[in-house]
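Novice: Based on what follows, work out the 3D shape:
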Amino acid sequence: MATHSENQYFVPHGSVYPSILSLGLLSLISGFVFSVNHLAFGQWMMYLGAAVVIAMTFKWMGTIITENLTGKYKAWEDKSFRVGMIVFICSEIAFFAAFFGALFYMRMISVPDLAGFDVDITPYKDFLSTWPSAGPGGVVLGTEYVAPKFTAMGPWGLPAINTALLLTSGATITWAHWALIKNKRTQLVLGMLATVLLGVAFLVCQGLEYHHAYTELGLTLGTGAYGATFFMLTGFHGFHVTLGTIMLIVILIRCMKGHFTPEHHFGFEGVAWYWHFVDVVWLGLFIFVYWL
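Specialist: Next up is the predicted model:
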């Protein structure tokens, strides 16, 4: 059994969770591969793998919460959790930086360069230097391309509403954090509930935005460089908002159960850091994808 003191890092006893979770992931990924190759049992392998992953995630996280509530985690663990969360957020920054870099490269370098070659020596003589770009247009390498017609997604309307929703959610989770520090339980729960509702509202609005893009604007994932970067950046951000909202719901339930104290509440802080990161990324998206 594990032993623990103020000067000793807590080492949990052996667990079957990693092995079972690995099998669930193997089933999920293998099922996907079989499914795309039109094997009927692949779909059921995916469902089984997903169920195992979800079950093990809840079970494993529940064990960690129990360890925390029973006093297993002291100063050393708190420090390592904070460092781990900082490293995780830095990896997420690098993830989005790659996609923003691809957007800037195509918009500022590759598209103008391809359209700027000498018309007498380049097969790209009719390449259209426009942004948003849905494709080369004109004659490229002896083949005539007709760029699909579409309308770029503007910054106002649903994108502006989503910006207001996320900025407000950043304020409500900060309000809840202040309440936790001052041990105001009602304000804490109300602040977290408001943050969850704002996150859900953002996802609903993004779904409506995608429906509008596909059905009315002609903007799809296959609409050239613009469509690809638009949906990759906003879609992955939406995925992060979904994960963040799920984490917020878990933290809300824990707040209602009184799991956090003004002195010990890193679980709350870690999710709050993640949510503020999501807010900042959206501001970058709103400016560079929607507005400029």
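Novice: can we go C-alpha only for contacts and neighbour counts from here?
Specialist: Noted.
Novice: In this structure, where's the longest helix?
Specialist: In the chain, taking DSSP state H as the definition, the longest helix is helix 224-256.
Novice: from the chain's centre, how far out does the following helix or strand past it sit?
Specialist: Next in sequence after helix 224-256, counting helices and strands by DSSP states H and E, comes helix 266-285. Relative to its chain's centre, helix 266-285 lies at 10 Å (Cα atoms, centre = their mean, to the nearest Å).
Novice: one step back: by how many degrees do the longest helix of the chain and helix 266-285 diverge?
Specialist: 160 degrees (axes from the mean of the first three to the mean of the last three Cα atoms, to 10 degrees).
Novice: can you pull out the strands in the stretch 1-150 of the chain?
Specialist: 138-140, 143-145 (DSSP state E, counting those that start in this stretch).
Novice: Please name the nearest non-neighbouring residue to P112.
Specialist: Using Cα to Cα, 6 or more residues apart in numbering and skipping residues adjacent in sequence, the residue nearest P112 is S129, 5.4 Å away.
Novice: The one you found: what's it in contact with?
Specialist: 111-112, 114-116 (Cα atoms under 8 Å, 6 or more residues apart in numbering).
Novice: I'd like the residues you listed written out as JSON lines, with distance to L193 and neighbour count added.
Specialist: Formatted as JSON lines, the contacts of S129 follow (distance: Cα to Cα, whole Å; neighbours: other Cα atoms under 10 Å):
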{"residue": "V111", "distance to L193": "45", "neighbour count": "20"}
{"residue": "P112", "distance to L193": "47", "neighbour count": "16"}
{"residue": "L114", "distance to L193": "51", "neighbour count": "18"}
{"residue": "A115", "distance to L193": "51", "neighbour count": "18"}
{"residue": "G116", "distance to L193": "53", "neighbour count": "16"}
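Novice: Of those, just say which sits nearest to H264.
Specialist: V111 (52.1 Å; Cα to Cα).
Novice: Grab the nearest non-local neighbour of the closest one.
Specialist: V111's closest residue in space is S129 (Cα to Cα, 6+ apart), at 5.8 Å.
Novice: before we go on, could you also do this sequence so I can check it against the first one:
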Amino acid sequence: MASQNAKAPYYFVPGPSKWPMLTGMSLLVTMAGASAWVNSISWGPYVTVAGILAVLSILYYWFGDAIAESEGGLYNARIDNSYRWSMSWFIFSEVMFFAAFFGALFYARSISMPWLADLDHKVLWPDFAAAAHWGNTGPAGTIEPFTTMGPFWIPTINTALLLTSGVTLTISHHALRAGHRAQTAIWLFATIVLGAVFMGFQAYEYMHAYSDLNLKLTSGIFGSTFYMLTGFHGFHVTIGAIMLSVMLYRVLKGHFTPENHFGFEGAAWYWHFVDVVWLGLYVVVYWL
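Specialist: Okay, the predicted model is just below:
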């Protein structure tokens, strides 16, 4: 939200829009391409990239419409409240998304592995043995040998980067509330840079895992949960950085006021959520 107009409608209802249908179609194309890609079908990567570009293009115009409505004085406190509830439920859905992966990790580590290793189930899998570290436990020939990923040093550096980014974003928010637009932009830019450095380190970590540790998505339950959790988190960091970049552009365009700036606040909520998820990942995946 950029402004709340006392003369705005009681509750603004936008007219019919083509964007939801186009977004759904683009996501369908993206998922079809991704499914073909993971099954080594030649056209999969091209369709996936085309679908992603289509989604990004549609979101650009769709969010542009919302910004134009806000800047046009069509929003009031009721719309602001609707956005807050919508963002809250969206973040809650993301919490449940990651809870499913953390649940799979917990089940594999604390339930299924001890269950398969006890005496009552030796007939089911005679060669299975629960090791001190749960990652590399498959029978010989089932899984290629690999080394599990520890917390030093890249994950620890990334933790420091994300925690620092949370501080810089909070400083930026307080600067916006105080009406200091230049400071808001500087600290917001610093937050985006820290997020970009985080992603750079994660890309290096993945290359190290594949080439030096032989840790792959096919490396048993450890490999699959490791890449699903860290990969989806990295995707969320990327989305959060894009959101903050849009907010930086809007700050520079003068769209926000100290009293009304929910667009900025919503992006900040999302970024802090990403920070909290990473803390859980850092402890559960890298340390335990």
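Novice: gap between the residue nearest to V111 of the first structure and G116 of the first structure?
Specialist: 8 Å (Cα to Cα, to the nearest Å).
Novice: go on, G284 of the first structure?
Specialist: G284 of the first structure is 29 Å from G116 of the first structure, by Cα to Cα.
Novice: Translate the residue nearest to V111 of the first structure into the numbering of the second structure.
Specialist: In the second structure, the residue paired with S129 of the first structure is A130, using TM-score structural alignment.
Novice: Ok, T163 of the first structure next?
Specialist: T163 of the first structure maps onto T159 in the second structure, by TM-score structural alignment.
Novice: Moving C-terminal from the strand or helix carrying its match, which element do we reach first?
Specialist: Under the criterion of DSSP H and E, T159 of the second structure resides in helix 154-177. The helix or strand immediately downstream of helix 154-177 of the second structure is helix 181-211, counting by DSSP H and E.
Novice: in stretch 61-81 of the second structure, what's buried?
Specialist: Within stretch 61-81 of the second structure, the residues scored as buried using 16 or more other Cα atoms under 10 Å are 62, 67, 69-71, 73-77, 79-80.
Novice: and those residues, which two are the farthest apart?
Specialist: Taking Cα to Cα, no two of the buried residues of stretch 61-81 of the second structure sit farther apart than W62 and A77, at 21.3 Å.
Novice: The residue minimising distance to the centre of the second structure: what's its closest spatial neighbour, skipping adjacent residues?
Specialist: Closest residue to the average C-alpha location of the second structure: H236 at 1.3 Å, with Cα atoms, centre = their mean. Distance criterion Cα to Cα, 6+ apart; nearest residue to H236 of the second structure, sequence neighbours excluded, is V274 at 6.9 Å.
Novice: and that neighbour, what pairs with it in the first structure?
Specialist: Aligned partner of V274 of the second structure by TM-score structural alignment: V278.
Novice: Quick one: residues contacting its match.
Specialist: Contacts of V278 of the first structure by Cα under 8 Å, 6+ apart are 237, 240-241.
Novice: same deal with L198 of the first structure?
Specialist: Counting by Cα under 8 Å, 6+ apart, L198 of the first structure has contacts 165-166, 168-169.
Novice: cutoff 7 Å now
Specialist: 165-166, 169 (Cα atoms under 7 Å, 6 or more residues apart in numbering).
Novice: same question, F81 of the first structure
Specialist: F81 of the first structure touches nothing, counting by Cα under 7 Å, 6+ apart.
Novice: L28 of the first structure: how many residues sit nearby?
Specialist: Close neighbours of L28 of the first structure, defined as other Cα atoms under 10 Å, add up to 23.
Novice: and what of A182 of the second structure?
Specialist: Neighbour number of A182 of the second structure under other Cα under 10 Å is 14.
Novice: hmm, back to that, tell me the one of the contacts of S129 of the first structure nearest E216 of the first structure?
Specialist: Nearest to E216 of the first structure among these is V111, at 26.1 Å by Cα to Cα.
Novice: what lines up against G14 of the first structure once you look at the second structure?
Specialist: That one, G14 of the first structure, aligns with P16 by TM-score structural alignment.
Novice: Next: A55 of the first structure.
Specialist: Using TM-score structural alignment, A55 of the first structure lines up with S57 in the second structure.
Novice: repeat for L188 of the first structure
Specialist: Match for L188 of the first structure (TM-score structural alignment): T184.
Novice: OK, contacts around its match?
Specialist: 172-173, 175-176 are the contacts of T184 of the second structure under Cα under 7 Å, 6+ apart.
Novice: Counting neighbours, which of those comes out on top?
Specialist: S172 (26 neighbours).
Novice: Show me what that residue aligns to in the first structure.
Specialist: In the first structure, S172 of the second structure lands on A176 (TM-score structural alignment).
Novice: do M87 of the second structure as well
Specialist: Superposed on the first structure with TM-score structural alignment, M87 of the second structure falls opposite M85.
Novice: how about the nearest residue to that match, chain neighbours excluded?
Specialist: G270 (6.6 Å).
Novice: do V49 of the second structure as well
Specialist: Closest to V49 of the second structure by Cα to Cα, 6+ apart is T30, at 7.3 Å.
Novice: What of L203 of the first structure?
Specialist: G238 (6.9 Å).
Novice: How about M31 of the second structure?
Specialist: The nearest residue in space to M31 of the second structure (Cα to Cα, 6+ apart) is T48, at 7.1 Å.
Novice: ok, now V140 of the first structure?
Specialist: For V140 of the first structure, the closest residue by Cα to Cα, 6+ apart turns out to be Y124, at 5.0 Å.
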